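Asker: predicted model follows, preceded by the sequence.
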Amino acid sequence: MGEKAKLIFWQALTPVHPGTGQDSSSVVDLPVAREVATGFPIIPASSLKGVLRDGREDERANRVFGSLESAAELTLTDARVLFLPVRAYAGTFAFLTSPLVLERLRRDQKALGLSPLQAKIPTPGKTEALLGAGPTIVHGGQVILEDIDLEARVGAVSGLAEELGRLVFGNEAGYFQERFALVHDDVFAYFCEMGMEIIARVKLNPDSKTVVKGGLWYEEAIPAETVLSCFAIGSEGFEELERPYLQIGGQASVGRGLLRRLGGGA
């Protein structure tokens, strides 16, 4: 049986902390994992695969996910950020993406023999937000984000918004399309750096119920609503991905790290 590829989309239902396992020695003690070249946050493939395997050591798990004796029949790539939620003055929040993000997705689709994005991917100016039809995130002709105000160009990427909505969200496309904004690569990179959720954590003395010395630290997390994409490549085992949700990363016991699989994909 020959190998095939499948495009998978995940959405964060709660903040997700795919950690690096190292103290950063900076203001944020425990950062999220990031791509070296872009600085964009990712969920490493090893984290996804570990959760999917979930400690199983049966014959099927060894065949699909690999073992010390044999290579895996199913390969996963890192999950990259596709749409980043950023708080907006109107419409509550916007789903941001950039030409670089979408061009890389299209490149990878082609490389793996999948049908690539068909809509044109224009390049917005650094002060522009290209929107679909009927957006809810426009106020006074602008998309007003947390730190940046962008000129709204309504309808400039209607076809792209519709195609992405169908591909990723399926029947929920409307909720996405009204918040979709294509922004300059530099603007997207800025929010990937500054737009993560910062969570303060404390360790308490079990007797006094006070914070122990050195027991305060800060964790970075990919915010809820973020949409990520990854590819699965192999000859079998794709049914292992047919889960409605995964719990991944740190702090699962306090409800973090919950991902749902979206209905789109290819």
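Answerer: Perfect, thanks for sending it. Quick caveat: nothing in here was measured; it's all calculated off a predicted structure.

Asker: make it CA atoms for all contacts and neighbour counts henceforth
Answerer: Noted.

Asker: which residues touch residue 169?
Answerer: Residues counted as contacts of residue 169 (Cα atoms under 8 Å, 6 or more residues apart in numbering) are 176, 262-264.

Asker: go again with 10 Å.
Answerer: 9, 11, 163, 175-177, 227, 261-265 (Cα atoms under 10 Å, 6 or more residues apart in numbering).

Asker: which of these are buried, as a PyMOL select command?
Answerer: For the buried members of the contacts of residue 169, the matching PyMOL selection, counting by 16 or more other Cα atoms under 10 Å, is:
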select buried, resi 9+11+163+176+177+227+261+262+263+264+265
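
Asker: and which of the contacts of residue 169 is nearest to residue 55?
Answerer: residue 261 (20.7 Å; Cα to Cα).

Asker: correct me, but the closest one touches residue 230?
Answerer: No: using Cα atoms under 10 Å, residue 261 is not in contact with residue 230, being 11.1 Å away.

Asker: so what sits against both of the two?
Answerer: Taking Cα under 10 Å, 6+ apart as the contact rule, residue 261 and residue 230 both touch 8-10.

Asker: could those residues go into CSV alongside secondary structure and distance to residue 182?
Answerer: Listed next are the shared contacts of residue 261 and residue 230 as CSV, based on DSSP: H, G, I helix; E, B strand; the rest coil; distance: Cα to Cα, whole Å:
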residue, secondary structure, distance to residue 182
8, strand, 21
9, strand, 19
10, strand, 20
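
Asker: take this one as well and set it beside the first:
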Amino acid sequence: MTNEEKAFLLFLYTETPLHAGGETGFGTVDLPIQRERITRLPVVQGSGVKGALRETLTPRKKDPGRENDSERDKAPAWINELFGPEPVQPKDETKANQQDEGDDKKGNEKTSMWAGALSLLDARLLLFPIRSVKGGWAWATSPIQLQRLQRDLEIAGITVDWKVPLPNEGSVLVGTSCNVNIKDSSGKSVVILEDTPYGTQSTDDVEKLAKWLGKALPNQDSYKDFRNRLPSQLIVMTDTDFTYVGELATEVHTRIRIDYETGTVAKGALWTEETLPSESLLWSLATVVASRKSGSKRGAADLVKELQDGLAAKTRIRLGGDRTIGRGWVGVQFMAKRSPEVGHDSK
């Protein structure tokens, strides 16, 4: 990282199921979610996260009679510098061209001539909730996801005091305070996840990891009990097992559209769609450079502070589709090398 570039992490906690739509379904699901090619684990593309952040931070017009619900008040300058200028709407194109011509005569730069200062990677899956016979659910993760997280933390200059636990095939690692395990008929400790039993091994490494992960959850008071739950419900699976549950243990919903005249399902209006379950945790690495807008004096640190303060005020964003049926409520936690103003310090 250079002095002109700041890096930080955004953690995204799904409070309701999340549908970030991927390619057209070729299997049993008509509308699948986005997935990584190499791991087949769920992701949310960076462009979607970036758009949701911009939408949340940009004020809406207060006029209830507006024709276009997406119309905005004039966005604060820092938003356009961080995310880039708003695209010109077709109906405003003539007006925009006239404005551009006027700007050219004054020697100013056209609004479409700078890129946003924020770069955002795809949000990757860190904790995945899996149905458990005991304890309701277990939060699962895997070595490869933790190693990728460590790599991103290093880029952001954040040091951690935990190391990646490495489970053996056919078993999972749990913390010393685990409460999702039971005794099988032979007296051995197992966890039963999605009706599949896994042997358990207890280690302080998982306990320490779970306590650190509490910092990645949103810092509202309503998350206090969830932070307290992590040490007793966190498990570390092998990469193979985690990929398996991440691919097959998502939620699939069947939806229909009713024909109002007949009161029955409209012809062809039956489909299935996939969602990432609520209580999942993702993370994204972000970098910010100094404003690229001509004449602006905002540096990278200034823009990061604006974003940090904006997220502290909003606490949640709406991400993905199906918002009118409650999908996509996501809690956000900001983590940087030093972030005392918002929630937890990263160290």
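Answerer: Arrived safely. Note that this is a predicted model, so its numbers are computed, not measured.

Asker: quick one on the thing from earlier: out of the contacts of residue 169 of structure 1, which are inside strands?
Answerer: Under the assignment DSSP state E, the contacts of residue 169 of structure 1 contribute 9, 11, 227, 261 to strands.

Asker: can you name the two of those residues that sit furthest apart?
Answerer: Maximum pairwise distance among these (Cα to Cα): 9.7 Å, between 227 and 261.

Asker: so what sits against both of the two?
Answerer: Applying Cα under 10 Å, 6+ apart, one finds that residue 227 of structure 1 and residue 261 are jointly contacted by 9-12, 168-169.

Asker: hmm, back to that, I'd like the shared contacts of residue 261 and residue 230 of structure 1 as a markdown table, with distance to residue 192 of structure 1 appended.
Answerer: Formatted as a markdown table, these follow (distance: Cα to Cα, whole Å):
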| residue | distance to residue 192 of structure 1 |
| --- | --- |
| 8 | 21 |
| 9 | 18 |
| 10 | 17 |
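
Asker: next, the contact list for the residue at the greatest distance from the centre of structure 2, please.
Answerer: Outermost residue of structure 2 with respect to the C-alpha centroid, by Cα atoms, centre = their mean, is residue 105; its distance is 43.6 Å. Taking Cα under 10 Å, 6+ apart as the contact definition, residue 105 of structure 2 lies against residue 99.

Asker: before we move on, back to that, out of the contacts of residue 169 of structure 1, who's nearest residue 37 of structure 1?
Answerer: residue 227 (20.1 Å).

Asker: corresponding residue for that closest one in structure 2?
Answerer: By TM-score structural alignment, residue 227 of structure 1 lines up with residue 281 in structure 2.

Asker: ok, that match touching residue 214?
Answerer: No: Residue 281 of structure 2 lies out of contact with residue 214 (Cα under 10 Å); the separation is 11.0 Å.

Asker: quick check: nearest residue in space to the equivalent of residue 137 of structure 2 over in structure 1, chain neighbours excluded?
Answerer: Matched by TM-score structural alignment, residue 137 of structure 2 corresponds to residue 93 in structure 1. Nearest residue to residue 93 of structure 1, sequence neighbours excluded (Cα to Cα, 6 or more residues apart in numbering): residue 87, at 4.2 Å.

Asker: quick check: that neighbour vs residue 94 of structure 1, distance?
Answerer: Residue 87 of structure 1 sits 6 Å away from residue 94 of structure 1, going by Cα to Cα, to the nearest Å.

Asker: neighbour count: these two, which is higher?
Answerer: A count of neighbours by other Cα atoms under 10 Å puts residue 94 above the other of residue 87 of structure 1 and residue 94, at 28 against 16.

Asker: any idea which helix or strand carries the more buried one?
Answerer: Residue 94 of structure 1 belongs to strand 93-97 when assigned by DSSP states H and E.

Asker: helix or strand next in line after that strand, which one?
Answerer: Next along the chain from strand 93-97 of structure 1, counting by DSSP H and E, comes helix 99-111.

Asker: excluding chain neighbours, give the residue nearest to residue 162 of structure 1 in space.
Answerer: residue 177 (6.7 Å).

Asker: what's the counterpart of residue 174 of structure 1 in structure 2?
Answerer: Using TM-score structural alignment as the criterion, residue 174 of structure 1 maps onto residue 228 of structure 2.

Asker: surely its match touches residue 212?
Answerer: No: Residue 228 of structure 2 is beyond contact range of residue 212, at 11.2 Å (criterion: Cα under 10 Å).

Asker: so residue 304 of structure 2 versus residue 343 of structure 2, what's the distance?
Answerer: Separation of residue 304 of structure 2 from residue 343 of structure 2 (Cα to Cα) stands at 15 Å.
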